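In: No sequence on hand, only this structure:
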């Protein structure tokens, strides 16, 4: 009971937007412990905690160009540090990407522990809640690995540092960092179990379902470079729901061309999440611009050019959230691209191109798109990677793509910027692609730094 009271104190701290490290919260004897389905569902329905995705990595990608005059207006020192790829990005101990992801893991573990304490006859009635908690724990770990562990290399993952594996809600336990391969296997294990417990679709886009579980599995296996499994789970997701928006039906003149996701809009989206908000995300103003090199990738018949960007090409408006915070969830267009890439990498070239054709016919002006075939496409892999770049800007995927593609000499990218007359760059496989663990965590838990 003492641990349960402690857990709820931490939960209430999160509900009240505590700024201090959540490990410092003290238990209060007057707090009630969540045990019913309604109470446990309420924990997982807390959008301010459970439906967040990293935001700071977006400013570090080649999607963005910030004019020198706008840099002083950035509200957080994190933003400028990430933009110029400083080694020490986080001068402040409170790092939202670290704290919120671990809160997702913590909330999930509270729910899982409560369910495990139910009687054997009660447990099956909690299956959907259990599946949701497993999904949230997995996606919390996924977000942490894309920032705070090295990129996944199949040749070294068994020896690289991963993350501590937390399967209990007791925050007084401080397991050591495991191996990276074990961390990824932990995520996929959670998602495989979740996919057996969750419904095909959800009443609300903020709640996990089978499609989202299979989609996240496909995303993770793509990062792991396991293309057979990436194909398998992308295919399962698309078989359940392969809806794509035909961009010919959207109003390209609109400042917000996409339908709202919540509670259950935007048919392409299988799971809603929003990137953690930073001041650089003011894309509809003139202070932060789209990288001209990105805008120039789109030809005149490609509707993404006018749906994603304003008339000048300087500002991004193609936000799948249709709100101020950038989309950080999962949508079917990404899953078609995963299935396409996986097929091509498995030497099933036409099958991969067919998936790409299915996507692109919904992205080009009616009657202007001509399908790709093996005979007219000399380099299918380069094509699908280029289309991935064009389809997913500002979606939180570019940083991960750079980390994985930089392992291949053919696709490696050197990022460069000039800021106030000074040249900055980050080379492929640079250690700065892995962010430092917040110093407060090192001091509190003794966790090994990157």
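Out: The structure has been received and is ready for your questions. No experiment lies behind these values; they were computed from the predicted model shown.
In: hey, let's count contacts and neighbours off CA atoms from now on
Out: Fine.
In: quick one: residue 7 and residue 168 touch, right?
Out: No: Residue 7 is beyond contact range of residue 168, at 10.8 Å (criterion: CA atoms under 8 Å).
In: what residues do these two have in common as contacts?
Out: Jointly contacting residue 7 and residue 168 under the rule CA atoms under 8 Å, 6 or more residues apart in numbering are residue 110.
In: And the two? Which one has more around it.
Out: residue 7 (24 against 15; other CA atoms under 10 Å).
In: want to compare, so here's the second one:
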């Protein structure tokens, strides 16, 4: 190994030590049970487990958020737009051609997922040297499965943010993201094709499933249900509805708990004062003031009007501040620490199942899946099951409820990307900021954010058009 590699691996391991000393914990009630030791190099399974248990790397504020700012989940008033502290927020909100400037030295939406990838690759590279014995096989498998899950989770979020929407007819020619599959920082791969990116994501997840436990110790750790739920999300994103249904069912076969909103104790910024029972895998988005400050961001009043008075989401998800009903503010995160939840939960899996069944022509079972979710969202005794007389009506109902249920979960951007590929969808987003109109048309090239300038310079990567 060369001097250059040793030098920079030492720097990165130093960063790992800092993270482990300050961040190797799982929220509040887990603090007393988590190990707290520094690692010079990972040489044992315990070392590798410590790396993967770093919530600051894998769970907290790690998933891209600029796509959420750019979606129609988020609107802000002119006064709030002018007070945004970061240019990247303003530019994402209006889909600016130039996303980054001198203040954008660190693009967390790119850096944080690739930090996850580096940690996961460090674990995967170290495992063969440690090997297995009769006594450590289960721990070895769980560590490998978790590393594969985390790497695929990061790759998927990067592809949704920095590559164009998936097109089966052209995915082999469309640039995706660099697939970093080793912890060797001297290797700087070019952008793989979108086809290769999704193949890697799916391959990692399928390998992880049988290595992971059915029930994780913590909500912030991956499991078999989480891997199946995530595969369902991935397959839905690329329009492979039969496979999405297959993995949604596989998830629900092992974990199908839905939280009854009638029994939740809400807080001013979340639907519950603890981990919600239907949470499968817990993670949150990068913190930006737009999507974390309820005094800034609001949702479209037209969407708010679709929530019935007996629908508990109307009060669990929203608050009206300063007597301004035209600006309903979102307070419905599944993260009780006030961050914006972007993990995997059972409600999303039921919605995937419902959509895929309806698309296959099984309207009856599709509506049953949808109603199984909704009865847990309405005031006890008031819910009347939804019905549909045609496939198109059923699909409209499912997609509307998906829109209402998964608000501000980092999912809408991908939904816009995939739905606009369908004939007749044509979902445009329009904004009026200080008298200037902005619009994002269906299938616009701006559905892929620019790769950070420093990555273009250092890695010689091909930039996305704007």
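Out: The structure has been received and is ready for your questions. What you see is a predicted model, and the numbers here were worked out from it, not measured in a lab.
In: Let me see the TM-score of these two.
Out: Overlay of the two chains. TM-score (TM-score structural alignment, normalised by the length of the first structure): 0.91; 433 aligned residues with a CA RMSD of 2.1 Å.
In: Need the counterpart of residue 10 of the first structure in the second structure.
Out: Correspondence of residue 10 of the first structure to the second structure, assessed by TM-score structural alignment: residue 12.
In: One more: residue 434 of the first structure?
Out: Counting by TM-score structural alignment, the partner of residue 434 of the first structure is residue 448.
In: So what's the residue count around that match?
Out: That count, for residue 448 of the second structure with other CA under 10 Å as the rule, works out to 21.
In: can you give me the strands in the stretch 301-450 of the first structure?
Out: For the stretch 301-450 of the first structure, the strands defined by DSSP state E, counting those that start in this stretch occupy 330-331, 415-419, 422-426.
In: Tell me which of those strands lies nearest to residue 316 of the first structure.
Out: strand 330-331 (18.3 Å; CA to CA).
In: who does that closest one touch, helix- and strand-wise?
Out: helix 210-223, strand 269-271 (3 or more CA pairs under 8 Å, 6 or more residues apart in numbering; DSSP states H and E).
In: can you name the residues of the second structure that the first one overlays?
Out: Counting by TM-score structural alignment, helix 210-223 of the first structure falls onto residues 224-237 of the second structure.
In: And that stretch against the first structure, how far off on average?
Out: Mean deviation of stretch 224-237 of the second structure relative to the first structure after superposition (mean CA distance after the TM-score superposition for the first structure): 0.5 Å.
In: Can you list the helices and strands that the strand or helix carrying the match of residue 10 of the first structure packs against?
Out: Per DSSP states H and E, residue 12 of the second structure falls inside helix 3-23. The contact analysis (3+ CA pairs under 8 Å, 6+ apart) places helix 3-23 of the second structure against helix 45-52, helix 55-58.
In: Report how many residues lie close to the match of residue 10 of the first structure.
Out: Residue 12 of the second structure: 15 neighbours (other CA under 10 Å).
In: how close does it sit to residue 122 of the second structure?
Out: To residue 122 of the second structure, residue 12 of the second structure is 11 Å away according to CA to CA, to the nearest Å.
In: Could you do residue 181 of the second structure as well?
Out: 10 Å.
In: separation between residue 211 of the first structure and residue 383 of the first structure?
Out: On the measure of CA to CA, residue 211 of the first structure and residue 383 of the first structure end up 26 Å apart.
In: The two: which is more packed in?
Out: residue 211 (30 against 16).
In: Surely the more buried one touches residue 198?
Out: No: counting by CA under 8 Å, residue 211 of the first structure stays clear of residue 198, with 9.2 Å between them.
In: Under a three-state scheme, what state does the counterpart of residue 126 of the first structure in the second structure occupy?
Out: For residue 126 of the first structure, the aligned position in the second structure is residue 140, judged by TM-score structural alignment. For residue 140 of the second structure, the assignment made with DSSP: H, G, I helix; E, B strand; the rest coil gives helix.
In: Could you pull up the residues touching residue 140 of the second structure?
Out: Counting by CA under 8 Å, 6+ apart, the residues that residue 140 of the second structure touches are 45, 127, 132.
In: sorry, back to before: what's the closest of the helices and strands packed on helix 3-23 of the second structure to residue 406 of the second structure?
Out: Using CA to CA, the nearest of these to residue 406 of the second structure is helix 55-58, at 21.4 Å.
In: What span of the first structure is the closest one aligned with?
Out: Going by TM-score structural alignment: helix 55-58 of the second structure matches residues 47-50.
In: again, but for stretch 394-410 of the second structure
Out: Using TM-score structural alignment, stretch 394-410 of the second structure pairs with 380-396 in the first structure.
In: Can you give me the buried ones in that stretch?
Out: 380-381, 383-385, 387-391, 393-396 (16 or more other CA atoms under 10 Å).
In: just those now: which is nearest residue 288 of the first structure?
Out: Taking those together and measuring to residue 288 of the first structure by CA to CA, the closest member is residue 394, at 12.5 Å.
In: and the gap between the closest one and residue 424 of the first structure?
Out: Distance from residue 394 of the first structure to residue 424 of the first structure, by CA to CA: 21 Å.
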